[in-house]
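S.K.: would you be able to build a 3D model of this:
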Amino acid sequence: MFENYDLFSTLIQLRPDGVAEAADRREALRGTDGSLWSVGAFHAEDDRAVHSDVWERHTRGHEVLVALSGTFRVHLRDEGLVATLTAGRSFIVPPGRWHRLAVEEPGDLLSITPRAGTEHEKADVAATREPAKETAAP
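M.R.: Modelled structure (predicted):
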């Protein structure tokens, strides 16, 4: 009856009625009304693992990013590098803000993401590459 789940291979889906359920990543639902959220973790060895060449935005809610280990850079399209996340540090991406991640040091990242209203756009990474100028958010 009681199970534990590997967040590296399973998503936990959060529903507005308070129900949390595990779902295979390939079969996870996309709540088209914006009510479904997912919690998941993944290991990122390099920029390919975080799709650093793609801008992403979530029009229907905030996205929470938490570094469990390693070091990640968070970029917002109109502001450049806004945070460097190390173990235990988090960043909340405001709704509708184009953002992308980059891996500074391989590690594990946890995300809490609205399932509906997510958009992607190819990024010109060479044009947005810059040295780290800010450390983890307070």
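S.K.: please count neighbours and contacts with C-alpha atoms only from this point.
M.R.: Fine.
S.K.: which strands or helices does the helix or strand containing A126 pack on?
M.R.: For A126, the element it lies in under DSSP states H and E is helix 125-128. Counting contacts by 3 or more C-alpha pairs under 8 Å, 6 or more residues apart in numbering; DSSP states H and E, helix 125-128 packs against no other helix or strand.
S.K.: let's see this one next to it:
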Amino acid sequence: MTVTPIDLFASFLRLHQGEIHAGNRPLGSGQDGWQLSAFHAKTNADVHSDHWEVNPEAETVVSCLIGIIRLYLRPERPGQQEEEIRLTAGTAAIVPRGRGHRIELDTPSNIMTVTLPRGSRLEKRSEA
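M.R.: You can find the predicted model right below:
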């Protein structure tokens, strides 16, 4: 078997039952398997900062590879503030299963996420 480099910024890695596959499209929300994604983000639009992402099936790892980002967690109860976690190059945070989260950029950044996309959804954020 030949081992070749994989461009993480051009591919999604799918991890499923002891196997890893590279592809150029993300797993659909109904498909099984974990997904590792890496991407360049230059603006907040690149990270859909105006939406909450919710992954009801599993935790999500959000990692800042290069740059500085702010990871926000949706309040657990009405009237609470968003929780802000500042991630710098080489740091990561684990978002609890089912907890809405979003990202804002302080600088253009390279970001990597790992999650089980089954059932994940985006919900428009209403300004507080």
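S.K.: got a TM-score for the two of them?
M.R.: TM-score of the superposed chains, computed with TM-score structural alignment, normalised by the length of structure 2, equals 0.88; 122 aligned residues with a C-alpha RMSD of 1.5 Å.
S.K.: next, the buried residues of the helix holding A126 of structure 1.
M.R.: When burial is assessed from 16 or more other C-alpha atoms under 10 Å, helix 125-128 of structure 1 yields no buried residues.
S.K.: so what touches that helix?
M.R.: 52-53, 80 (C-alpha atoms under 8 Å, 6 or more residues apart in numbering).
S.K.: neighbour-wise, give me the winner out of the residues you listed.
M.R.: Counting neighbours by other C-alpha atoms under 10 Å, the top entry in those is S52, with 22 neighbours.
S.K.: coming back round to it: now do the helix holding A126 of structure 1: distance to the chain's middle.
M.R.: Computed by C-alpha atoms, centre = their mean, to the nearest Å, the chain-centroid distance of helix 125-128 of structure 1 equals 20 Å.
S.K.: equivalent analysis for stretch 42-51 of structure 1, please.
M.R.: 11 Å.
S.K.: can you pull the contacts of the equivalent of T60 of structure 2 over in structure 1?
M.R.: When structure 1 is aligned by TM-score structural alignment, T60 of structure 2 is paired with E63. Contacts for E63 of structure 1 (C-alpha under 8 Å, 6+ apart) come out as 92-95, 111-114.
S.K.: got a markdown table for the contacts of helix 125-128 of structure 1, with secondary structure and distance to S35 of structure 1 too?
M.R.: Formatted as a markdown table, the contacts of helix 125-128 of structure 1 follow (DSSP: H, G, I helix; E, B strand; the rest coil; distance: C-alpha to C-alpha, whole Å):
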| residue | secondary structure | distance to S35 of structure 1 |
| --- | --- | --- |
| S52 | coil | 27 |
| D53 | coil | 28 |
| G80 | strand | 30 |
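S.K.: now flag whichever of these is closest to A67 of structure 1.
M.R.: S52 (15.7 Å; C-alpha to C-alpha).
S.K.: list the contacts of that closest one.
M.R.: Contacts of S52 of structure 1 by C-alpha under 8 Å, 6+ apart are 100-102, 123, 125.
S.K.: do you know how far it is from E21 of structure 1?
M.R.: Computed as C-alpha to C-alpha, to the nearest Å, the S52 of structure 1 to E21 of structure 1 distance reads 29 Å.
S.K.: one more: P106 of structure 1?
M.R.: In terms of C-alpha to C-alpha, P106 of structure 1 sits 29 Å off from E21 of structure 1.
S.K.: who has more neighbours, these two?
M.R.: Taking neighbours as other C-alpha under 10 Å, P106 of structure 1 and E21 compare with P106 leading, 17 against 11.
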